[in-house]
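In: sequence? don't have it. structure:
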């Protein structure tokens, strides 16, 4: 059987952690920072892990992720 393909958009945007969670960049930080609160900007630094329903969707597009 041929190899399954990974969605290119997913492999660029997401990483799978050692425990199998999906890590993604924080949303809402591309533009419009003036209207955002300082608390939001602090909390949106770095990366976050996706919720379980979202993880399921992403993992289906990344067949060879751990």
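Out: Received the coordinates, thanks. Note that the structure is a prediction, hence the values are computed from the model and not measured. Numbers count the residues shown, from 1 in each chain.

In: Please count neighbours and contacts with C-alpha atoms only from this point.
Out: OK.

In: how about the strands in this structure?
Out: For the chain, the strands defined by DSSP state E cover 14-16, 22-25, 47-49.

In: Count the neighbours of residue 20 for me.
Out: 12 (other C-alpha atoms under 10 Å).

In: spatially speaking, which residue is in the middle of the protein?
Out: With distances taken as C-alpha atoms, centre = their mean, the chain has residue 24 as the residue nearest its mean C-alpha position (2.4 Å).

In: here comes the other one, which I'd like you to weigh against the first:
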């Protein structure tokens, strides 16, 4: 079976830490922020560590060791 091609969009959106966790950034922080609540903007701040189930999928797309 041939190797899976790396998904370029996945490489740009996610980062694998040295401990193997996958980090992503929250959505809803680009534009139209004036009508969003402070709580929504605050919760979308900073990186988010993905769940283990999603981590397996992302690592498969990035061709990294699971």
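Out: Structure's in. What do you need? No experiment lies behind these values; they were computed from the predicted model shown.

In: TM-score of the superposition?
Out: The TM-score (TM-score structural alignment, normalised by the length of structure 1) is 0.76; 66 aligned residues with a C-alpha RMSD of 2.2 Å.

In: before we move on, the earlier item: put together CSV for the strands of structure 1, with distance to residue 8 of structure 1 on each row.
Out: Compiled in CSV, the strands of structure 1 are given as follows (distance: least, C-alpha to C-alpha, whole Å):
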stretch, distance to residue 8 of structure 1
strand 14-16, 10
strand 22-25, 15
strand 47-49, 20
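
In: for structure 1, longest helix please?
Out: helix 52-61 (DSSP state H).

In: next one: that one to chain centre, how far?
Out: The chain centroid and the centroid of helix 52-61 of structure 1 are separated by 10 Å under C-alpha atoms, centre = their mean, to the nearest Å.

In: Tell me roughly how far it lies from structure 2 on average.
Out: Once fitted to structure 2, helix 52-61 of structure 1 is off its aligned match by 1.2 Å on average (mean C-alpha distance after the TM-score superposition for structure 1).
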